[in-house]
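K.L.:
heads up, no residue letters with this:
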């Protein structure tokens, strides 16, 4: 019985959504929110804990920096989990309903989940300021993964240097690219999903 339970546990773990590479320097998350995960972002996808832990899951890729671009509309400003991000924009911080966020974080005793991350005026500045802190000094070597949110991993963007790791990976289809990371005149990322077939 115990042996069968262990096999079942391994099987269930294999079904968990995950980024299909072993290590990411910068993870871009378009939206976090209560409708996506009770903790705002799935902790096993971003490899963070709500108490401030980094890279705690050995079954998930090692993620050095997390950049959150926005809150989901259905969160109604509740940004519990934002403390798991390393960087975000000032726009996101100003959109937070801090009263609701604090109640949620304090009730769950997850102080790390409600801390305010470092924030900058534009997404370009967020990326330019945070990527060197991942220990990579040549931007061409930066390993980037880009998600809509941690609930929707059916389509994700990966930097070209990660492509060899996913080509031939079971369950992964490379649908095109490469595409360049572009910024609009306001310094925000141009939506990658408009470029990807099926996006």
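P.N.:
Happy to help now that I have it. Since the model is a prediction, treat every value here as computed from it, not as a measurement. Residues are numbered from 1 along each chain as shown.
K.L.:
Could you use CA atoms for every contact and neighbour count after this?
P.N.:
Fine.
K.L.:
what about the longest helix in the protein?
P.N.:
helix 2-15 (DSSP state H).
K.L.:
name the helices or strands packed onto the helix or strand that it is followed by?
P.N.:
Downstream of helix 2-15, the next assigned helix or strand under DSSP states H and E is strand 23-29. Packing contacts for strand 23-29, counted by 3 or more CA pairs under 8 Å, 6 or more residues apart in numbering; DSSP states H and E, involve strand 62-68, strand 144-147.
K.L.:
Check it against this one:
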């Protein structure tokens, strides 16, 4: 890991001393709450119902993919699949399949999935983590298609992934099982090759890679997962190899409807407590926040200034997405592993993702600077919103200037009176 000890900064703007930090109200944004309550039974039923040739798994080495995206109860999901495969007489094992994430190293990727309780001890099967790949074909434009060597040498690959809108492009297939085949299973080498033509090429080229992959790699079946607005699993489907692309596209449309967005269309300053790769490839979801390295997200939210306070523990100091902040703190920029972050953004050809924003010495100064540098606003009625992360959108805080706008809505519940933001003696939000 490579960290930088940035110096303290005194960033003062004329008039900043007159800025008042508004009182905040806690609210609940209400979304569709449906979730799968008994994951184990659901998965067992899906496998029994949708996979026709159970006998074909007997004596076979079956590889299960574990990606970097945060999926609730991923250990239960993978553990249940393993148990069912063992029941059918197969010999399952797990591979980390996350392209260049976790520093693009075998050990880093194995450690990453361990943070989801995916270990050899908890799963009862081997975890084969390697960056070695096999070329299994190429596209018409000569782009090589790669597959993790351990997966390719197995008797069958379970392509498992969360299906959700991507943070950098729009298409029929975005983040999901298709992208797992195109990039996740291609490891660092394949991910780097695929990203060379940029995100604008993804909608066209992902299906092309999948066609090659499905023809030349030993894919067994797919598992597609969708989460609701509360970050809980609302859809989980097991499907035969031939239906993976069809269901990947269908689940994406469902996922787009499930996204938790702000009930308010305009924000002066948005405070995000934490960003991370476990939340989104972009650290936060541009489908919620409206900022991305790529075009297509500009109409998501009318946002003037973004203040990012820190990184999740599960991101392992990867700060992809921090570049979108208008301001952060010294504590945050000193917590970044720049080597890991820059490997990730370089693989994606998005070098601007490695930039750092303006930083101040603490949260209070960062918030004051963000408010002061908003233009065309009423400073006495500044609109500030605070969220933990873009996956936690139900309970949030909004400044008291939103009260009249929200008090009579049936999809918003007011949970508290307006209160001052509490800071510790060093100026950080408590």
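P.N.:
Everything's here; your move. Predicted model only: the values in this text are computed from it and were never measured.
K.L.:
Please identify which of the helices and strands packed on strand 23-29 of the first structure is closest to residue 128 of the first structure.
P.N.:
Closest of those to residue 128 of the first structure is strand 62-68, at 11.4 Å (criterion: CA to CA).
K.L.:
Output the residue interval of the second structure matched by that closest one.
P.N.:
Per the alignment by TM-score structural alignment, strand 62-68 of the first structure matches residues 302-308 in the second structure.
K.L.:
how big's the offset between that stretch and the first structure?
P.N.:
For stretch 302-308 of the second structure, the mean deviation from the first structure after alignment is 0.7 Å (mean CA distance after the TM-score superposition for the first structure).
K.L.:
Where in the first structure does stretch 40-50 of the second structure fall?
P.N.:
Using TM-score structural alignment, stretch 40-50 of the second structure lines up with nothing in the first structure.
K.L.:
now what about that stretch, what contacts it?
P.N.:
Under the criterion CA atoms under 8 Å, 6 or more residues apart in numbering, residues 36, 76-77, 80-81, 84, 236-240 lie in contact with stretch 40-50 of the second structure.
K.L.:
and the residues you listed, which are buried?
P.N.:
Neighbour-count burial (16 or more other CA atoms under 10 Å) applied to the contacts of stretch 40-50 of the second structure gives 76-77, 80-81, 84, 236-240.
K.L.:
Identify all contacting residues around the match of strand 62-68 of the first structure.
P.N.:
Contacts for stretch 302-308 of the second structure (CA under 8 Å, 6+ apart): 265-275, 290, 322, 324-328, 366-367, 370-371, 374.
K.L.:
Filter those down to the buried ones.
P.N.:
Among those, those classed as buried by neighbour count (16+ other CA under 10 Å) are 267-275, 290, 322, 324-328, 366-367, 370-371, 374.
K.L.:
what range in the first structure does the host helix or strand of residue 25 of the second structure sit on?
P.N.:
Assigned by DSSP H and E, residue 25 of the second structure falls within strand 24-29. Under TM-score structural alignment, strand 24-29 of the second structure corresponds to no residues of the first structure.
K.L.:
got the buried residues for that strand?
P.N.:
24-27, 29.
K.L.:
Show me which of those is closest to residue 93 of the second structure.
P.N.:
Once CA to CA is applied, the member of these that ends up nearest residue 93 of the second structure is residue 29, at 40.5 Å.
K.L.:
shouldn't the closest one be in contact with residue 393?
P.N.:
Yes - Residue 29 of the second structure is in contact with residue 393 according to CA atoms under 8 Å; the separation is 7.0 Å.
K.L.:
which residues are common contacts for those two?
P.N.:
residue 262.
K.L.:
Can you classify the most centrally placed residue in the second structure by secondary structure?
P.N.:
Centroid-nearest residue in the second structure: residue 280, 1.8 Å away (criterion: CA atoms, centre = their mean). Recorded secondary structure, residue 280 of the second structure: coil (DSSP: H, G, I helix; E, B strand; the rest coil).
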